[in-house]
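**Q** Please work out how this folds:
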Amino acid sequence: MAKKAATEHMALCFSVLLICLWSMLPLDAASLCYIFTVGKSGSGPWQHKVQGQLNEETFLSYNSINNCHVFGVLGIRLNATKICDKQVDTLKDGADLIKQQVIRMNNIIREPLTLQAKMHCWHDGDGHFNASWDIGLNGQKILHFDSSTGKLTEVGPGSSWIKELWEEDRHVTAFLTVTSQGDCRSWLQEVTLHLGKKLQPTASPTATPHVDQPPSSLAIKPNISVLLIFITCSLLLLM
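**A** I've put the predicted structure just below:
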């Protein structure tokens, strides 16, 4: 009987330990980004498109004819929120603003230009909200914009004149700040809440050579419940 009781006790302890370990596994991080692409082919008109991504999964597309639609499993779930109706005006304003900057740049350097601007927002380990923009020209990252400071930073060589050109227009930096700190924050919250996900912190994005590769990561959010579960497990194992 004593041997059977000991076996049952060990089995219980093992089950409880598995539950404890499972409770401390990383949770999905919430990372939202919108990639604006502006360019043209030959002597044709300037074209733009925008892609919305949650944790690297594309769910929204907006194009030059003001056509916004959602797709995929994620898009279908978000369609109930009328997400396009809520975001289309901001996406249009952003695409128009970036297109204006490309045209200004094209007046200085006469060559085919394709500009990408990626707005990204996330929460870091302490729950603090962060947002930024990465600007790329013809596939090369050239500028980084920190939304908390409102400062543009040169990333690629020979991009100082582009930085100065963008900084001359205060409307540009104001739009980058307001959109990433305001719109992106509210969209991130609405999307994650609608999908039934708790807003979990994620590590800050690392620098990448291409702006069309939004970063994502997994992170553990410390909380008191995990600590209590761990203490309970420890006591049960000592019984």
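
**Q** When you work out contacts or count neighbours from here on, use the C-alpha atoms and nothing else.
**A** OK.

**Q** Not counting sequence-adjacent ones, nearest residue to the most centrally placed residue in the chain?
**A** With the centre of the chain defined as its mean C-alpha position, the nearest residue by C-alpha atoms, centre = their mean is residue 32, 2.8 Å away. Nearest residue to residue 32 in three dimensions, chain neighbours excluded: residue 54, at 4.7 Å (C-alpha to C-alpha, 6 or more residues apart in numbering).

**Q** Please generate a structure for the following sequence too, so the two can be compared:
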Amino acid sequence: MAYAVGAALVLGVLAQLPPLVLLSSPAGLLQDGTFGTHSLCYDFTVSLQPAPGQQWCTVQAQVDRKTFLSYNCGVDKVKTLSALGEEVNATVTWQEQNTALRDMGQMLRQQLADIKAENPRARGLNTLEGRMSCQLKSHGSTNGSWQIGFNGQMWLHFNSHNRRWTEVHPGSDWMKKIWQNDREVTEFLHKSSKGDCRAWLEKFLVQRKAELEPTGPSSNSPKTVFHKFIAIMCISLALSLWIIDLI
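**A** Predicted structure coming up:
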């Protein structure tokens, strides 16, 4: 009986509190959407002899697995694929990126040309696909990597942390040796995924945080803190009455 009366009283008090108090995020969870692990990746497709109507290099950019724009390295043209892409395309950060991405595309294309010229087994490889990605975790650590493939199939994985190459496609050991023995290319891939990619992701998240900053009252304002205190006390009272009923 005491529990039923107390529960009704508690529900009545909670009903008078703002919904924001009851649904507010726990400590450490930001309202701006930047909590947790975030990722940024660029999918390159390069060709030595593109088909009519195709370009020698295209790049698709994704943040948190959402594609937001496509970049044509050959004509230096950006195609936005979402509202987010339009916002990013207008930033100084993107203007810094397109030159770097073009350089990466040229490096990959030259690598494909050299491999085809020096290795008979690579004669049938017409396109090279590369995925550069980086992750920024909530505690500040970062990961970077590259995946390298040919003709639509992934062959190799490069871990930027330890500069280690791993076979993904069976029988690609010969290709792995070509890439890991090229110190200049390995260093380029390391710096681009651990340096450039990370810097772009951090700038992107800073901008995103500013755009999504809530305009309503702060969750730490005196009024909000008082409402949270009342909610906690009401819930504690309900639990106490429930325990008394059980006894």
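
**Q** now what about the TM-score between them?
**A** The TM-score (TM-score structural alignment, normalised by the length of structure 1) is 0.72; 208 aligned residues with a C-alpha RMSD of 3.6 Å.

**Q** re the thing from before, what does the residue nearest to residue 32 of structure 1 align to in structure 2?
**A** Matched across to structure 2, residue 54 of structure 1 falls on residue 63, judged by TM-score structural alignment.

**Q** Next, count neighbours for that match.
**A** 20 (other C-alpha atoms under 10 Å).

**Q** now swap in residue 10 of structure 2 and tell me
**A** Quick note: residue 10 of structure 2 (other C-alpha under 10 Å) scores 19 neighbours.

**Q** same question, residue 24 of structure 1
**A** Residue 24 of structure 1 - counted by other C-alpha under 10 Å - has 17 other residues nearby.

**Q** And the one 3 residues further on, by the same measure?
**A** Look at residue 27 of structure 1: counted by other C-alpha under 10 Å, it has 18 neighbours.

**Q** With residue 178 of structure 2 instead?
**A** 12.

**Q** Pretty sure it sits in a strand.
**A** No. Using DSSP: H, G, I helix; E, B strand; the rest coil, the assignment for residue 178 of structure 2 is helix, not a strand.

**Q** Trace it over to structure 1, please.
**A** Aligned partner of residue 178 of structure 2 by TM-score structural alignment: residue 165.

**Q** quick one: which helix or strand includes the alignment partner in structure 1 of residue 85 of structure 2?
**A** By TM-score structural alignment, residue 85 of structure 2 lines up with residue 75 in structure 1. Assigned by DSSP states H and E, residue 75 of structure 1 belongs to helix 72-78.

**Q** Identify each buried residue in that helix, please.
**A** The neighbour-count check on helix 72-78 of structure 1 (16 or more other C-alpha atoms under 10 Å) flags 74-75, 78 as buried.

**Q** Kindly report the same for stretch 171-189 of structure 2.
**A** So, applying 16+ other C-alpha under 10 Å, buried residues of stretch 171-189 of structure 2: 175-176, 179-180, 186, 189.

**Q** which among those gets closest to residue 145 of structure 2?
**A** Within the buried residues of stretch 171-189 of structure 2, the smallest distance to residue 145 of structure 2 is 8.2 Å, found for residue 189 (C-alpha to C-alpha).

**Q** quick one on the thing from earlier: I'd like the buried residues of stretch 171-189 of structure 2 as a markdown table, with distance to residue 212 of structure 2 appended.
**A** Converted to a markdown table, the buried residues of stretch 171-189 of structure 2 look like this (distance: C-alpha to C-alpha, whole Å):
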| residue | distance to residue 212 of structure 2 |
| --- | --- |
| 175 | 45 |
| 176 | 43 |
| 179 | 42 |
| 180 | 42 |
| 186 | 37 |
| 189 | 33 |
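
**Q** if we can go back for a sec, mind checking how far the alignment partner in structure 2 of the residue nearest to the centre of structure 1 is from residue 17 of structure 2?
**A** With TM-score structural alignment as the criterion, residue 32 of structure 1 lines up with residue 40 in structure 2. Separation of residue 40 of structure 2 from residue 17 of structure 2 (C-alpha to C-alpha, to the nearest Å): 40 Å.

**Q** next one: residue 75 of structure 2
**A** 57 Å.

**Q** So which residues make contact with stretch 141-152 of structure 2?
**A** Residues outside stretch 141-152 of structure 2 that contact it (C-alpha atoms under 8 Å, 6 or more residues apart in numbering): 125-136, 154-161, 189-190, 193-194, 197-198.

**Q** follow-up on the earlier one: ok, the match of residue 54 of structure 1 - contacts?
**A** 38-41.

**Q** buried set for stretch 18-32 of structure 1?
**A** 20, 24, 27-32.

**Q** Go through the residues you listed and flag which are in helices.
**A** Counted as lying in helices by DSSP state H, out of those, are residue 20.

**Q** Closest one to residue 224 of structure 1 out of the buried residues of stretch 18-32 of structure 1, please.
**A** Distances from residue 224 of structure 1 to the buried residues of stretch 18-32 of structure 1, taken by C-alpha to C-alpha, are shortest for residue 24, at 11.5 Å.

**Q** picking up where we left off before, could you identify the most distant pair in the buried residues of stretch 18-32 of structure 1?
**A** 20 and 32 (30.3 Å).

**Q** number of nearby residues for residue 206 of structure 2?
**A** 12.

**Q** ugh, wrong one, I meant residue 106 of structure 1
**A** With other C-alpha under 10 Å as criterion, residue 106 of structure 1 counts 13.

**Q** Can you say which helix or strand has residue 134 of structure 2 in it?
**A** strand 127-136.

**Q** What helices and strands are in contact with the lengthiest helix in structure 1?
**A** For structure 1, the helix reaching the highest residue count under DSSP H is reported as helix 83-106. In terms of contacts (3 or more C-alpha pairs under 8 Å, 6 or more residues apart in numbering; DSSP states H and E), helix 83-106 of structure 1 is packed against strand 31-39, strand 47-54, strand 57-63, strand 68-70, strand 114-123.
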